[in-house]
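Chemist: here is the input, now give the coordinates:
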Amino acid sequence: MQEHELNERKWYLATKVLTSGLNADEQAEWEALKNDLAFQQEFTLVEKYWLKMDGLPYQQINAEKDWKLVWDTIRQQVPVREQRTAIPWLRYAAVFLVCMAISFFIGARFSGILSNSDNTAQLTTIEAPAGSKTYVTLPDSSHVWLNAKSKITFNKDFGAENRHLRLEGEAFFDVVKMKVPFRVETPLYTVAVLGTAFNIKAYSDDDRATTTLVRGLINIERTTKAGKTEVTPLKPNEKLIASRTSNRGAAFAGEYTFQVERGVDAAMETAWKDGWLSVQGESLNELAKKIERLYDIKINFQDEELQRYRYTGRLRQLSLEQVLKALSLTSPIEFTIAEKTVTLRENQSTKSKYNSLQVP
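Modeler: Next comes the predicted model:
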């Protein structure tokens, strides 16, 4: 693993230590890092300021301003003679700290229901831009992991009396059980729960939206063309799939069909939040969209036939080049990377080996 990827992995683990906690495998990695004295010194400093983040202006979020505040504070604690070597990873830590602290303390400050009234100016939006993911603790102590290019929006009164938010993109929710329903609104339907864990994927540039239940029970509510409310219950390891059947127009426009798939691998569906790139019978065209969001790039197909190849499996989210090399070992593709653009083309010498993998 290259040095910069190793350091990114260290700070990924550090962030989970400060927020959602480590699983067994990650805990073993963390224990091994205790021998890395330089990293431990940086982490100790970051942890110190993580616990003192109450002074940031979270109701009016300014990521650049907040980052500078955290970075300037950390820099003051590092002797000038050490800054040349410390700055790259302290900078990374500071950026990670601001993103996570903004998410956490927004959750600690607000409580209520989302509305379209005059309170619009008091809506809070938490966003994971392309190329990143964000973890959030909401005011009711529910946990949310936002995938790349996703965001949630809720009113300043979100909390004990009403729990209603909007989602654009993909998120995994681990909801604390309360008498008040937790409602997630998407452009196609609303997911209503009391206490459960589930994943919603509803990107505006996809032709389908999905909701997968990990545990508990959820109801998916949507309004039919006749104006009636239709409720679809889901049990663990079930997934609702909303597929567009008409030609694409505006985002979420056109006709959709709704079906429930049973016996799905919920762990694969939610593996992205733990640093995996997972696919289950998805075309390269669908996979390319995931890679674009994950690495904040644009993928062009020189040969459109490549879009038909399908993949199943999961891959650790390493560097972009490593992911593309892994794909080239399992399908007849070649690639070039020019700044933030990737071009995929067929590898004619290996094409005949993979014809069976194409969509019928």
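
Chemist: hey, let's count contacts and neighbours off CA atoms from now on
Modeler: Fine.

Chemist: checking residue 28 next. Helix, strand or coil?
Modeler: For residue 28, the secondary structure call by DSSP: H, G, I helix; E, B strand; the rest coil comes out as helix.

Chemist: residues near it, how many?
Modeler: Neighbouring residues of residue 28 were enumerated by other C-alpha atoms under 10 Å; the total is 11.

Chemist: following element in sequence after whichever strand in the chain runs longest, please.
Modeler: Ranked by number of residues, the top strand in the chain under DSSP state E is strand 163-174. Where DSSP states H and E defines the elements, the next helix or strand beyond strand 163-174 is strand 182-185.

Chemist: show me how far that next one is from its chain's centre.
Modeler: Centroid separation for strand 182-185 versus its chain: 17 Å, with C-alpha atoms, centre = their mean, to the nearest Å.

Chemist: same for it, what does it pack against?
Modeler: Contacts defined by 3 or more C-alpha pairs under 8 Å, 6 or more residues apart in numbering; DSSP states H and E place strand 182-185 against strand 163-174, strand 190-193.

Chemist: just put those in TSV and tack on distance to residue 5.
Modeler: Formatted as TSV, the helices and strands packed on strand 182-185 follow (distance: least, C-alpha to C-alpha, whole Å):
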stretch	distance to residue 5
strand 163-174	24
strand 190-193	37
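
Chemist: redo those as CSV? Include distance to residue 137 and mean neighbour count.
Modeler: Putting these into CSV (distance: least, C-alpha to C-alpha, whole Å; neighbours: other C-alpha atoms under 10 Å) gives the following:
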stretch, distance to residue 137, mean neighbour count
strand 163-174, 10, 22
strand 190-193, 17, 22
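
Chemist: so which of those strands is nearest residue 3?
Modeler: Nearest to residue 3 among the helices and strands packed on strand 182-185 is strand 163-174 (29.7 Å), distances taken as C-alpha to C-alpha.

Chemist: so what's the closest residue to residue 198 other than its chain neighbours up against?
Modeler: Closest residue in space to residue 198, ignoring its immediate chain neighbours: residue 213 at 4.4 Å, by C-alpha to C-alpha, 6 or more residues apart in numbering. Counting by C-alpha atoms under 8 Å, 6 or more residues apart in numbering, residue 213 makes contact with 197-199, 234-239, 266.

Chemist: please give the structure of this sequence too, so both can be compared:
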Amino acid sequence: MNKIEISDTLLFKFFLGETTNDETDRIAAWLDANPEEHQKYMDEVHEKFIISIMTEPDSVPEADTNLWYRITHSRTIRQTVGIAASLLLVIGGCYLFFTSQLTQMVGNPTTIESPAGQHVRLTLHDGTTVELNSKSKISYPALFIGKERRVRLEGEAMFEVAHDASQPFIVETYACDVEVLGTHFNVIADKNTQEFSTALFEGSVAVRNKINDEEILMEPNTIVNLKNGHLHLSELESRDNYLWTDGIISFSGDNFEQIVDKLRRYFDVDIEIQRTRLPDVRYKRLKIRTSEGLDHILRILQRSSDFTYEYNDLENKIIIK
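Modeler: Prediction:
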């Protein structure tokens, strides 16, 4: 019988659950040929594999107080590593069980939702940074395993994706999927209001419509909107609407109804308009820091619009008159 040679690269691929049936059979035959020696070697290679995916808490700078970064890069991975290490005591065909358990553990998603009136910044395992706008939610695995890096978004988020041509990054939403290799872009996906848009600042992305499979390849400084079930591409005239990552809310060019919608979404407050005619807004460009609070923003708007308001504390409602 010919001697079976197994490379470290193939074992790494096996630990990730990416080997073909033929490759898995080769590894099983290699283990059966010399269980004691090959088991020991496989354990050594697995230690290298674990080190390659593990980030210890001590490696995170003290200045980085991002709770989500520590959760993603410490607790989840270390739990996965502990389970994987205990399963390494078995040999031969039982490694298939280990691989499936490892894949399941790292595939279980972590979900983060940003509080009303705030935005949350997090760093994924691959180095991609995500900023979640108010009342937005993202789900992602502790480790990206397989041929793609997939996250699911509800709401609005700004992404700076770490480049990896061999593993495209996909933002899944209720309406469309946004696929990128490495870029800077913003996605809005609000199922309640049936709003979807993608604004691209750097790089290139492909937006695929789940309804009819139409696809648009975007270039920098363009925006795609979903209207009546179809994607529409246009030039991005201004980046004012994406200043929320800097704590700034922009109402440039918005009518009163659009302003109210933004305030509802950002501050998670019910706003009721008790008048037949909407107030005119005379501001052409208006940017306000959200840290000033909702009452301050409404008082600024009153300077250019004819309306009064009152706040119902029991119902958390603002009434526009």
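
Chemist: circling back: so which of the helices and strands packed on strand 182-185 of structure 1 is nearest residue 207 of structure 1?
Modeler: Closest to residue 207 of structure 1 of those is strand 163-174 (C-alpha to C-alpha; 12.5 Å).

Chemist: onto which residues of structure 2 does that closest one map?
Modeler: Taken onto structure 2 by TM-score structural alignment, strand 163-174 of structure 1 occupies residues 149-160 there.

Chemist: same thing with stretch 133-147 of structure 1?
Modeler: Residues 119-133 of structure 2 are matched to stretch 133-147 of structure 1 when aligned by TM-score structural alignment.

Chemist: returning to that earlier point: in a strand, that's where the residue nearest to residue 198 of structure 1 is, yeah?
Modeler: Yes: the assignment for residue 213 of structure 1 by three-state DSSP puts it in a strand.

Chemist: can you find the partner of it in structure 2?
Modeler: Checking TM-score structural alignment: residue 213 of structure 1 goes with residue 200.

Chemist: how much space between its match and residue 126 of structure 2?
Modeler: In this view, residue 200 of structure 2 and residue 126 of structure 2 are 20 Å apart by C-alpha to C-alpha, to the nearest Å.

Chemist: same question for residue 191 of structure 2.
Modeler: In this view, residue 191 of structure 2 and residue 126 of structure 2 are 28 Å apart by C-alpha to C-alpha.

Chemist: tell me how many other residues crowd the alignment partner in structure 2 of residue 328 of structure 1.
Modeler: Alignment note (TM-score structural alignment): residue 328 of structure 1 maps to residue 302 of structure 2. By other C-alpha under 10 Å, 15 other residues sit near residue 302 of structure 2.

Chemist: now do the contacts for residue 302 of structure 2.
Modeler: Taking C-alpha under 8 Å, 6+ apart, we find residue 302 of structure 2 in contact with residue 308.

Chemist: try it again at 10 Å.
Modeler: Counting by C-alpha atoms under 10 Å, 6 or more residues apart in numbering, residue 302 of structure 2 touches 279, 281, 296, 308-309.

Chemist: from residue 96 of structure 2, how far out is it?
Modeler: Here the criterion is C-alpha to C-alpha. By it, residue 302 of structure 2 lies 66 Å from residue 96 of structure 2.

Chemist: which stretch of structure 1 lines up against the longest helix anywhere in structure 2?
Modeler: Ordering each helix of structure 2 by length in residues (DSSP state H) puts helix 35-53 first. Using TM-score structural alignment, helix 35-53 of structure 2 lines up with nothing in structure 1.

Chemist: gap between that helix and the chain center?
Modeler: Relative to the mean C-alpha coordinate of its chain, helix 35-53 of structure 2 is positioned 32 Å out (C-alpha atoms, centre = their mean).

Chemist: got the buried residues for that helix?
Modeler: Buried residues in helix 35-53 of structure 2, counted by 16 or more other C-alpha atoms under 10 Å: 38-39, 42, 45-46, 49-50.

Chemist: does anything pack onto the helix or strand following that helix? Which helices or strands?
Modeler: Later in the chain than helix 35-53 of structure 2, the nearest helix or strand by DSSP H and E is helix 67-70. With contacts taken as 3 or more C-alpha pairs under 10 Å, 6 or more residues apart in numbering; DSSP states H and E, helix 67-70 of structure 2 sits against strand 120-123.

Chemist: neighbouring contacts of the strand it packs on?
Modeler: 66-70, 72-73, 112-114, 128-137, 157-161, 245.

Chemist: only the buried subset of the residues you listed, as a PyMOL command please.
Modeler: Written as a PyMOL command, the selection of buried residues from the contacts of strand 120-123 of structure 2, which uses 16+ other C-alpha under 10 Å, is:
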select buried, resi 68+69+70+72+73+112+113+114+128+129+130+131+132+133+134+135+136+137+157+158+159+160+161+245
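
Chemist: what's the closest of the helices and strands packed on strand 182-185 of structure 1 to residue 286 of structure 1?
Modeler: With respect to residue 286 of structure 1, and counting by C-alpha to C-alpha, the nearest of those is strand 163-174 at 14.3 Å.

Chemist: that closest one: how far from the chain's middle?
Modeler: Relative to where its chain is centred, strand 163-174 of structure 1 has its mean C-alpha point 11 Å off (C-alpha atoms, centre = their mean).

Chemist: still on that earlier bit, quick one, which of the helices and strands packed on strand 182-185 of structure 1 is nearest to residue 341 of structure 1?
Modeler: The closest of these to residue 341 of structure 1 is strand 163-174. By C-alpha to C-alpha, the value is 21.9 Å.

Chemist: after superposing, tell me the mean distance of that closest one to structure 2.
Modeler: Strand 163-174 of structure 1, aligned to structure 2 and superposed, deviates on average by 0.4 Å (mean C-alpha distance after the TM-score superposition for structure 1).

Chemist: ok so, going back, ok, of the buried residues of helix 35-53 of structure 2, which one's closest to residue 29 of structure 2?
Modeler: The nearest member of those to residue 29 of structure 2, counting by C-alpha to C-alpha, is residue 38 at 10.6 Å.
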